[in-house]
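J.: Structure, please.
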Amino acid sequence: MNVLLVTTCWWPAFARLAQLLMETGCGVAVLCPPGHPARMLPGVTVFEQRPFSPLRALSRAILRFDPVFIIPGDERASHHMHRLHGHGSTRERELIEHSIGAPESYSDTVSRIGLLARARRLLISIPAGQAITGEGELAAWIAAMPAPSVLKLDGSWGGMGVIIVATRQAAFTAYRRLRRQTSAGRAVFRMIVNRDAYWLADCLRGRPTEVSVQSFIQGLPSDLSMFCWKGEVLAAVMGEAVISLGATRPTSIIRLINRPDMMDTARRLAGEMRLTGFYGLDFIIEAVTDRAYLLEMNPRPTSLTNIRMQPGRDLPGALATALSGTPCPPPTRLPEGTLVAYFPLAWQDGHPDATHPQAHLDVPWNEPALMAEMLQQRWPERQLLARLEQACRRAARSIARLPARFNRALRRS
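T.: All right, here's what the predicted structure looks like:
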């Protein structure tokens, strides 16, 4: 049961998934960039990712490792698998379809607007939204819809391409900022400072990007992570946010929940799109009505994927069972209502058991080298120029706060 994990970024949760899959009995290889935490796992086979020839790197990993299943770890990796399906060998196309499902659904799994259009046809609750191709369309949206709104950049992740805006000026500023994120100048900057060449490769390849806008819904962010097999949801885990790193940033501590409406949405989408593999659904539970609104789909595992509950709520175990035909019981059973502190995200807000002594700590205790690597800054942020840039930013913020501090000191005197 060889499983190939493919990623172009440095998320530690993906390394944790690799460890969990090895515990279920899968042979694991990772196609990843230098400095990825998964490289610290003993027994994992590592293949080098190539920013400017990703399809060749993926084909080479498939040929050498001979996997029976491939898992994309980020939206860009999903896009690479879609492209290889269109240009690869018969063996590669069959393997990709076996791993991520029906080809006719690929475009909608990576397009927020395409996904929500499908959801609308299935009568799933979604916020109002549309694609924005220019500032004229944005101006028309602002004139017609009540504030605030949420601008989103397709192909982004971790909250980097999501901005909440409350005024017309803020909307235009945010739109221009999102467009700059995909500019060649920004991509060159990332390659030089962070040694991250993937954004420049995207620019040179002309990978399409899309900015969309949605109505803002006041409520509680919640997530559902699922493993699907030929359009059927075999396992799903749901959680609601308890502590997040910011309004549009990842959640660090969640509470395990079970909502039939979220599960119904997952089943309808999986059946309609004939999904196979790991997917995450982002919801907002409206404060006034308690209705679950679908916001977007992540065509990859999320942090919630790594939380192994009982059968039917154990995603790594569901994959191992689907591949082997043998039940794979989870090592622990977590009841609904349990607080879970994601590792290492929860540590960024301070040690979680100082605030939540009852929280389950999602920590790979039996892999100390992996733990140590996951606790460090991401590899791109550890580069010399990146550290210098961070120091300059901190100094600039401190200088900008000096007048306010001076005024407070004068008032106290």
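J.: For the rest of this, base every contact and every neighbour count on C-alpha atoms.
T.: Noted.
J.: Would you map the strands across the stretch 301-413 of the chain?
T.: 339-342, 360-362 (DSSP state E, counting those that start in this stretch).
J.: if you compare the ones you listed, which one is most tucked away?
T.: Mean neighbour count, computed with mean count of other Cα atoms under 10 Å, is highest for strand 339-342 among the strands of the stretch 301-413 of the chain, reaching a mean of 24.
J.: Please enumerate residues in contact with that one?
T.: For strand 339-342, contacts defined as Cα atoms under 8 Å, 6 or more residues apart in numbering pick out 252-256, 303, 352, 358-363.
J.: this one as well, want them side by side:
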Amino acid sequence: MNILIVSFEDERWGAIRLVKPLAASGFAVAALCAPNDALTQTRFLQRHYVLSDVKNARRIEPALAEAMRDWKPVFVIPGDERAVAFLHALVRRAKDGECAPLDAHSLSTLISSLGNPAYYSTLLMKSETVALARRCGLKTPKGGTATSAEEAVTLAERTGFPVYVKQSFSWAGMGVIRCETPEDVATAFTSMQPRRGRFLYTLARRLLHRDWYPVGSGVDVQQAVDGFPAFFTALAWKGELLAGFASLVERTSSATGPSCVVRLARHEEMARTSCVLIAATGATGFIGFDFMIEAATGKALFLECNLRPVPVCHLGPRIGVDLCSALADAIRGAATPRPPADREEIVALFPQEWRRDPAALEDFPGFVDAPLDDPGLLDRMRRGIDKHAWATA
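T.: The predicted model follows:
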């Protein structure tokens, strides 16, 4: 069984580290990505299709079509949010009757890999995902979506400071600003607005075939929750949660940055919330659901979701949850929900924790997730970092 990973952005460790467990589950993995992408450095990758442009749709589409025809994947995995947005736009255009660059079989494979097209925007745009969660009666921070700076300020004052102003299409802490005052909120909202009304800008995007990239996404004002971040990593199949586990974040690279140290565990409340959202959207594939664990109550408040492999996807087997084997069974026609995690483990994510503080790994009490059996990838991860503080032996 062949898998194709489509990656627009370098160093997306979730997709990169997933190649090895996919291979262990019986898949042959190819990647469509830039020539120097870190994804090409893992020894478990079997084929590389070169993506020379990650902006112009007229250049991306033939590369994707060629990779799909040649590799004949049974499943396609987007490695980052931009890849998700592009693939969603491609499917929408095909469904609207535009001439598709993919043959019928390739298009069918792509659609089955991405879940129900009716909910693409609902899952990709954070404002829409939170709105769905609220309609489903799930716990979320107070707040709402603003359409003007004045409305954003009103929402913030009603919610109570501090708040976060969040761009709907964003990732890895980008597009998230903590605000302490009404002035902060107004400034943050204004900074997130697209260049609407600029005819030449809109025309240039169309002529350059870059209008697939979302630029008019909503802006949310969200309560700053007193607690700590956590996330639930899931493998969904046609609206059903097949396997998943929680990660309780113990250290991040910055206040709104990615995780560096996590505790892998079982968490029933996060699993239930993820199940509800997966069922409501007919989701398929690797998805990460982000939460804040409220300090006063221990409740898990849903924040957003990520429609791509998150950096811990490959670590599930360490606590008894194998997402890749669950995917293999589903593709073979035996989609069966797996039991939850049966143990816990603290993990330093690599190279995230090393980049934050190399010395922190010298006496780390848990598992350091460095790919010691994948020397090419390990060297790529260490490139440009001071190497004296940590030995790989």
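J.: TM-score for this pair?
T.: The TM-score (TM-score structural alignment, normalised by the length of structure 2) is 0.84; 360 aligned residues with a Cα RMSD of 2.9 Å.
J.: hang on, the earlier thing: may I see the contacts of strand 339-342 of structure 1 organised as CSV, with distance to Ala201 of structure 1 added?
T.: As requested, those are arranged in CSV below (distance: Cα to Cα, whole Å):
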residue, distance to Ala201 of structure 1
Ser252, 31
Ile253, 34
Ile254, 35
Arg255, 39
Leu256, 39
Ser303, 27
Pro352, 38
Gln358, 45
Ala359, 41
His360, 40
Leu361, 37
Asp362, 34
Val363, 34
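J.: Of all the strands of the stretch 301-413 of structure 1, which one is nearest Pro148 of structure 1?
T.: Judged by Cα to Cα, the one of those that comes nearest to Pro148 of structure 1 is strand 339-342, at 29.7 Å.
J.: circling back: can you lay out the strands of the stretch 301-413 of structure 1 as CSV showing distance to Gly206 of structure 1?
T.: Below are those laid out as CSV (distance: least, Cα to Cα, whole Å):
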stretch, distance to Gly206 of structure 1
strand 339-342, 35
strand 360-362, 39
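J.: Can you say which of the ones you listed is nearest to Ser212 of structure 1?
T.: Nearest to Ser212 of structure 1 among those is strand 339-342 (29.1 Å), distances taken as Cα to Cα.
J.: residues in structure 2 aligned with the closest one?
T.: Mapped onto structure 2 using TM-score structural alignment, strand 339-342 of structure 1 covers residues 346-349.
J.: Relative to structure 1, what is the average displacement of that stretch?
T.: On superposition with structure 1, the mean distance recorded for stretch 346-349 of structure 2 (mean Cα distance after the TM-score superposition for structure 1) is 0.8 Å.
J.: In structure 2, what residue spans correspond to helices?
T.: Along structure 2, the stretches classed as helices by DSSP state H are 13-24, 57-71, 81-95, 104-114, 120-124, 126-135, 149-159, 182-191, 199-207, 268-281, 323-331, 352-356, 375-382.
J.: Map Pro208 of structure 1 across to structure 2 for me.
T.: Counting by TM-score structural alignment, Pro208 of structure 1 corresponds to Gly216 in structure 2.
J.: I meant Leu234 of structure 1, not that one.
T.: By TM-score structural alignment, Leu234 of structure 1 lines up with Leu242.
J.: give me the number of residues near its match?
T.: By other Cα atoms under 10 Å, 25 other residues sit near Leu242 of structure 2.
J.: re the thing from before, do you know which of the helices of structure 2 lies nearest Glu344 of structure 2?
T.: helix 268-281 (13.8 Å).
J.: Which elements pack onto that closest one?
T.: With contacts defined as 3 or more Cα pairs under 8 Å, 6 or more residues apart in numbering; DSSP states H and E, helix 268-281 of structure 2 has these neighbours: strand 227-237, strand 240-252, strand 300-306.
J.: what about 10 Å?
T.: For helix 268-281 of structure 2, the packing partners by 3 or more Cα pairs under 10 Å, 6 or more residues apart in numbering; DSSP states H and E come out as helix 120-124, helix 126-135, strand 227-237, strand 240-252, strand 285-294, strand 300-306.
J.: counterpart of it in structure 1, which residues?
T.: Against structure 1, helix 268-281 of structure 2 falls on residues 260-273 (TM-score structural alignment).
J.: chain center to stretch 258-269 of structure 1, what's the gap?
T.: Relative to the centre of its chain, stretch 258-269 of structure 1 is centred 20 Å away, using Cα atoms, centre = their mean, to the nearest Å.
J.: With stretch 300-311 of structure 2 instead?
T.: 7 Å.
J.: end-to-end on that stretch?
T.: Taking Cα to Cα, to the nearest Å, the first and last residues of stretch 300-311 of structure 2 lie 20 Å apart.
J.: circling back to that earlier point, now do the contacts for the match of Pro208 of structure 1.
T.: By Cα atoms under 10 Å, 6 or more residues apart in numbering, the residues touching Gly216 of structure 2 are Gln167, Ser168, Phe169, Met192, Gln193, Pro194, Arg195, Arg196.
J.: which of these show up in structure 1 as well?
T.: Compared against structure 1 with both residues aligned by TM-score structural alignment, their matches' Cα atoms under 10 Å, those retain Ser168, Phe169, Arg196.
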